[in-house]
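Novice: just coords:
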């Protein structure tokens, strides 16, 4: 299988949601791979994710503005509707709030709504060993997986790192992995 399926002559739309992690600085790599795979990519960040993403560069790369906040009442939607979403990097904060149904950021609102609409969702947490041990985080991951979200987590996906060393391990991140997972989910949803 290569690339997602076109719908109505248009490229399928992939939302890449980047959370507040130094790994978010490299989200353009995921965008590049997804575009090569045939997706129209839109990037949404959490407020903390916006601190790491070069919004102007990503907007040039995608042709869409990078969204972080809910639009004002009456404003038009500037992004096309998503056919699939990847949350990468997903922080402990976002996983915990998402699993609790909290929608206090645009990113979380899109995830909760996307889940309700049956949009294929892939989450790739990037965190350290200490934060990954928290019971709420582990329960949140399990809950999201139980609800049909593809969760890519564990040492077989991205080895956990000691606190304060995440930036040293970014070069090991397998950007193609979430893309392969979302492609598989998109094919199954379209079948």
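Specialist: It's in. These numbers were taken from a predicted model, which means no experiment stands behind them.
Novice: C-alpha from now on. contacts and neighbour counts both.
Specialist: Noted.
Novice: residue 136 - that's part of a helix, no?
Specialist: Yes - counting by DSSP: H, G, I helix; E, B strand; the rest coil, residue 136 falls inside a helix.
Novice: let's bring in a second model and compare:
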């Protein structure tokens, strides 16, 4: 699917809002994006039954693993990356440069390549209270990553009190648009 629309790499990790990814892809497309979807391996397993539908919806294979040496890159170049929902594990891995999954690896390269990267967490207050989490958020922000945490983005809830339907996707997509001057 080759278009003149800007390409959004939409990444998700295993947090309940990822279960609405088809709806989010459609909304991003409605807003003018060509969407390429990447999932952490656990998120891909959660959406396993939906992957064929998501492949058709985006016109691209959903990526969750690294390609083998010599295999062609099947996705168009990214204009922006939106990593939402991003778990504590994904945020800490990205901040520390631990690229054990394709999604984290690409996001880490995006920082180095200057591809606009927005990250919106999906964590509870017990996880955001861990001492590494604010350090990771600060590291990402110091690296030019827009982290949508707090007012105007994701506000953590108490454990067991999450409402996936209230995840602020609109703010996340708006941040991606702002990152390329739309």
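Specialist: Received, thanks. As the structure is a computational prediction, the values presented were derived from the model and not from experiment.
Novice: can you pull the contacts of residue 108 of structure 1?
Specialist: 94, 97-98, 102 (CA atoms under 8 Å, 6 or more residues apart in numbering).
Novice: distance of it from residue 66 of structure 1?
Specialist: Residue 108 of structure 1 is 15 Å from residue 66 of structure 1, where distance means CA to CA, to the nearest Å.
Novice: list the residues that contact residue 128 of structure 1.
Specialist: Here residue 128 of structure 1 is in contact with 160-164, 166 (CA under 8 Å, 6+ apart).
Novice: skipping its backbone neighbours, what lies nearest the counterpart of residue 83 of structure 1 in structure 2 in space?
Specialist: In structure 2, the residue matched to residue 83 of structure 1 (TM-score structural alignment) is residue 79. Leaving aside its chain neighbours, residue 79 of structure 2 sits nearest to residue 7 (5.2 Å; criterion: CA to CA, 6 or more residues apart in numbering).
Novice: count the neighbours of that neighbour for me.
Specialist: 21 (other CA atoms under 10 Å).
Novice: tell me how many other residues crowd the aligned partner of residue 101 of structure 1 in structure 2.
Specialist: Matched across to structure 2, residue 101 of structure 1 falls on residue 97, judged by TM-score structural alignment. Other residues within reach of residue 97 of structure 2 by the criterion other CA under 10 Å amount to 14.
Novice: what's the distance between the nearest residue to residue 97 of structure 2 once chain neighbours are set aside and residue 127 of structure 2?
Specialist: Leaving aside its sequence neighbours, residue 97 of structure 2 sits nearest to residue 108 (CA to CA, 6+ apart; 6.5 Å). According to CA to CA, residue 108 of structure 2 stands 22 Å off from residue 127 of structure 2.
Novice: how far away is the counterpart of residue 176 of structure 1 in structure 2 from residue 99 of structure 2?
Specialist: Counting by TM-score structural alignment, residue 176 of structure 1 lines up with residue 170 in structure 2. Using CA to CA, residue 170 of structure 2 is found at 28 Å from residue 99 of structure 2.
Novice: residue 82 of structure 2 too?
Specialist: With CA to CA as the criterion, residue 82 of structure 2 and residue 99 of structure 2 are 17 Å apart.
Novice: which of the two has more neighbours?
Specialist: residue 82 (26 against 17).
Novice: check contacts around that one.
Specialist: Contacts of residue 82 of structure 2 (CA under 8 Å, 6+ apart): 8-11, 117-120, 172-173, 176.
Novice: next, give me the two most distant ones among those.
Specialist: 8 and 120 (14.8 Å; CA to CA).
Novice: what are the ranges of the strands in structure 2?
Specialist: 7-12, 34-39, 80-86, 117-121, 146-147 (DSSP state E).
Novice: tell me which residue of structure 1 lines up with residue 65 of structure 2.
Specialist: Looks like residue 65 of structure 2 aligns to residue 69 there (TM-score structural alignment).
Novice: what's the closest non-adjacent residue to that match?
Specialist: Sequence neighbours aside, residue 106 is the residue nearest to residue 69 of structure 1 in space, at 5.3 Å (criterion: CA to CA, 6+ apart).
Novice: which ones are touching the one you found?
Specialist: 44, 46, 68-70.
Novice: ok, 7 Å please
Specialist: Residues near residue 106 of structure 1 by CA atoms under 7 Å, 6 or more residues apart in numbering: 68-70.
Novice: residue 68 of structure 1 versus that one, what's the distance?
Specialist: 6 Å.
Novice: go on, residue 128 of structure 1?
Specialist: For residue 128 of structure 1, the distance to residue 68 of structure 1 - CA to CA - is 25 Å.
Novice: and residue 28 of structure 1, what pairs with it in structure 2?
Specialist: In structure 2, the residue paired with residue 28 of structure 1 according to TM-score structural alignment is residue 22.
Novice: meant to ask about residue 14 of structure 1
Specialist: Going residue by residue (TM-score structural alignment), residue 14 of structure 1 aligns to residue 8.
Novice: just give me how far the longest helix along structure 1 sits from the chain centre.
Specialist: What stands out as the longest helix in structure 1, according to DSSP state H, is helix 176-190. Relative to its parent chain, helix 176-190 of structure 1 has a centroid offset of 13 Å by CA atoms, centre = their mean, to the nearest Å.
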